[in-house]
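Undergrad: Structure here, sequence nowhere to be found:
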């Protein structure tokens, strides 16, 4: 609880002085997109290895500026009767399985690989395909006609 009070006190002092983030205590953590969240209710977290709750988590943000907002706004918040401790993490060390393929060194503050969307499930993709084949998207049989048109297109390509 002392850490929560200390962080809140630093934030209040900084706000009262009117300091912008260029002189902020957060600048020390500008190279890390990770935060530590402690005091989580045990019903919310689960360790996949043991099946038991830990009560804490490390979170990585895509944009480091989000860590400042989290620390400022969530530190000291109450969740299910427990007070959260939210703080920056300077040098987060990835779990042992996070090793760089090129250098075989541990990866620190790595950005997770982006998940590619399946373009075939994208409505815009379907609309473009329907236009290509001259199918009215409002037609109740549009999906069927699109599948049939694609199938016919593939069979013509195979014959060539």
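TA: Structure's in. What do you need? Owing to the predicted nature of the structure, the values given are computational and were not obtained by experimental measurement.
Undergrad: C-alpha only now, for contacts and for neighbours.
TA: Noted.
Undergrad: Isn't residue 32 up against residue 90?
TA: Yes - Residue 32 is within contact range of residue 90, at 5.8 Å (criterion: Cα atoms under 8 Å).
Undergrad: more crowded one of these two?
TA: Neighbour comparison, residue 32 and residue 90: the larger count goes to residue 32, with 21 against 15 (by other Cα atoms under 10 Å).
Undergrad: quick one, what contacts the more buried one?
TA: Shown in contact with residue 32 (Cα atoms under 8 Å, 6 or more residues apart in numbering): 64, 88, 89, 90, 91, 92, 109.
Undergrad: cool, and residue 85?
TA: Residue 85 makes contacts with 1, 3, 4, 36, 37, 38, 39, 74, 75, 76, 77, as judged by Cα under 8 Å, 6+ apart.
Undergrad: Buried ones among those?
TA: Among the contacts of residue 85, those buried by neighbour count (16 or more other Cα atoms under 10 Å) are 4, 36, 37, 38, 39, 74, 75, 76.
Undergrad: now residue 15: how far from residue 85?
TA: Distance, residue 15 to residue 85, using Cα to Cα, to the nearest Å: 20 Å.
Undergrad: returning to that earlier point: show me which of the contacts of residue 32 are buried.
TA: Those of the contacts of residue 32 that meet the buried threshold are 64, 88, 89, 92, 109, by 16+ other Cα under 10 Å.
Undergrad: can you tell me which of those residues are in strands?
TA: Among these, DSSP state E puts residue 88 in strands.
Undergrad: Any chance of TSV for the buried ones among the contacts of residue 32, columns distance to residue 70?
TA: Listed next are the buried ones among the contacts of residue 32 as TSV, based on distance: Cα to Cα, whole Å:
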residue	distance to residue 70
64	10
88	9
89	12
92	17
109	17
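Undergrad: Can you point out the helix or strand that includes residue 70?
TA: In this assignment (DSSP states H and E), residue 70 forms part of helix 65-74.
Undergrad: Alongside the first one, take a look at this:
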């Protein structure tokens, strides 16, 4: 049967269960037939996906314990379908109901139950360990601890401590290794001393703060307590200069003292027109002040003698 037809028929079963009001009741659902199998079939996979990609997509419905992505025996390329096993059989119901008919990388997936999963026969020369992994999976198995009383647990802890103490220490004649170990011991001791000194300083500051509170109980000792370890300082020393609080002060904005003349051969016509307007405004301002508005004298420093005008 066409895979798309199977997908449609499967979705119709789910719609019928919703209409009958038995959706979610596994005892009356069509999923009950596959209650003893935690394997699902996944078809229509993109050929570029690996086992890890498939697990990352389908692991949102439960813990995956085994996967068998069918590959070509000669080339090793994926054939586009696989068998996947969940740790809990209820995860198969979720994956079948939610992923059957979805589009993954522009390909429609077909997800269905597998009633009886059989180990693939395309690798008959596989060793026993590989076959066991195919059948049982590679998920970590739960460790079964024996039932122990509280007294037995305490005794076991004591034995473990004794074993740890009985471990022989490292004995070596290597001078470099010994120097490194000695340096580490010294560093640990220095850290301990620093911690002790910090604790002593904190205790001393607390005592001073209590004495000052007793002398003047009406004072604001919260702010004063913060400055005990650093000493009283001014605001400028603590926060530095802050121009945000310079209210009312005039800020002198320095403008251009001269009008830069553009290169008429290379400049855009808009810049030239702007320069002309600014130049006319400067002339009008000079005329209002009674200054001369004659053109600038020719800059002789930039002209060679053979080009200079002889006036």
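TA: Alright, I've got the coordinates. These numbers come from a predicted model, not from an experiment.
Undergrad: TM between them?
TA: Once superposed, the chains reach a TM-score of 0.63 (TM-score structural alignment, normalised by the length of structure 1), with 122 aligned residues with a Cα RMSD of 3.5 Å.
Undergrad: Check the buried ones among the contacts of residue 32 of structure 1 and tell me the two furthest apart.
TA: Between any two of these, the greatest separation by Cα to Cα is 13.3 Å, found for 64 and 92.
Undergrad: what about the helices in structure 1?
TA: Taking DSSP state H as the criterion, structure 1 carries its helices at 2-17, 65-74, 123-132, 142-159.
Undergrad: The last one: which residues count as buried?
TA: Applying a neighbour-count criterion of 16+ other Cα under 10 Å, the buried positions in helix 142-159 of structure 1 are 142, 145, 146, 149.
Undergrad: Could you do the third one as well?
TA: Burial within helix 123-132 of structure 1, assessed by neighbour count using 16+ other Cα under 10 Å, is assigned to 126, 127, 129, 130.
Undergrad: try the first one
TA: Within helix 2-17 of structure 1, the residues that qualify as buried by neighbour count (16+ other Cα under 10 Å) are 4, 7, 8, 11, 14.
Undergrad: if I pick the first one, what's in contact with it?
TA: What that stands for is residue 4 of structure 1. Contacts for residue 4 of structure 1 (Cα under 8 Å, 6+ apart) come out as 75, 76, 84, 85, 86.
Undergrad: Export the buried residues of helix 2-17 of structure 1 to TSV and append columns for distance to residue 52 of structure 1.
TA: Listed next are those as TSV, based on distance: Cα to Cα, whole Å:
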residue	distance to residue 52 of structure 1
4	25
7	29
8	31
11	34
14	39
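Undergrad: Would you check which pair of those lies furthest apart?
TA: When Cα to Cα is used, the two most widely separated members of the buried residues of helix 2-17 of structure 1 are 4 and 14, lying 15.5 Å apart.
Undergrad: Which stretches in the stretch 1-150 of structure 2 count as strands?
TA: Applying DSSP state E, counting those that start in this stretch to the stretch 1-150 of structure 2 gives strands spanning 39-43, 64-71, 78-86, 103-104, 107-108, 110-113.
Undergrad: Figure out which of those is closest to residue 277 of structure 2.
TA: strand 103-104 (65.6 Å).
Undergrad: and that closest one, which stretch of structure 1?
TA: Using TM-score structural alignment, strand 103-104 of structure 2 lines up with residues 78-79 of structure 1.
Undergrad: Can you lay out the helices of structure 1 as a markdown table showing distance to residue 49 of structure 1?
TA: Compiled in a markdown table, the helices of structure 1 are given as follows (distance: least, Cα to Cα, whole Å):
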| stretch | distance to residue 49 of structure 1 |
| --- | --- |
| helix 2-17 | 29 |
| helix 65-74 | 27 |
| helix 123-132 | 39 |
| helix 142-159 | 44 |
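Undergrad: For residue 53 of structure 1, which of those helices is the nearest?
TA: When the helices of structure 1 are compared by Cα to Cα, helix 65-74 sits nearest residue 53 of structure 1, at 20.5 Å.
Undergrad: Can you give me the buried ones in that closest one?
TA: Neighbour-count burial for helix 65-74 of structure 1 [16+ other Cα under 10 Å]: 67, 68, 70, 71, 72, 74.
Undergrad: Tell me the one of these nearest residue 26 of structure 1?
TA: Residue 26 of structure 1 lies nearest to residue 68 out of the buried residues of helix 65-74 of structure 1, by Cα to Cα, at 6.7 Å.
Undergrad: aligned partner of that closest one in structure 2?
TA: Counting by TM-score structural alignment, residue 68 of structure 1 corresponds to residue 93 in structure 2.
Undergrad: Spit out the contact partners of that match.
TA: residue 31.
Undergrad: Tell me how far it lies from residue 111 of structure 2.
TA: Applying Cα to Cα, the value for residue 93 of structure 2 to residue 111 of structure 2 is 10 Å.
Undergrad: Determine the number of other residues adjacent to the residue lying closest to residue 82 of structure 2 once chain neighbours are set aside.
TA: Closest residue in space to residue 82 of structure 2, ignoring its immediate chain neighbours: residue 69 at 4.3 Å, by Cα to Cα, 6 or more residues apart in numbering. Using other Cα under 10 Å, residue 69 of structure 2 has 19 neighbouring residues.
Undergrad: Residue 138 of structure 2 versus residue 69 of structure 2, what's the distance?
TA: Look at residue 69 of structure 2 and residue 138 of structure 2: by Cα to Cα, they are 15 Å apart.
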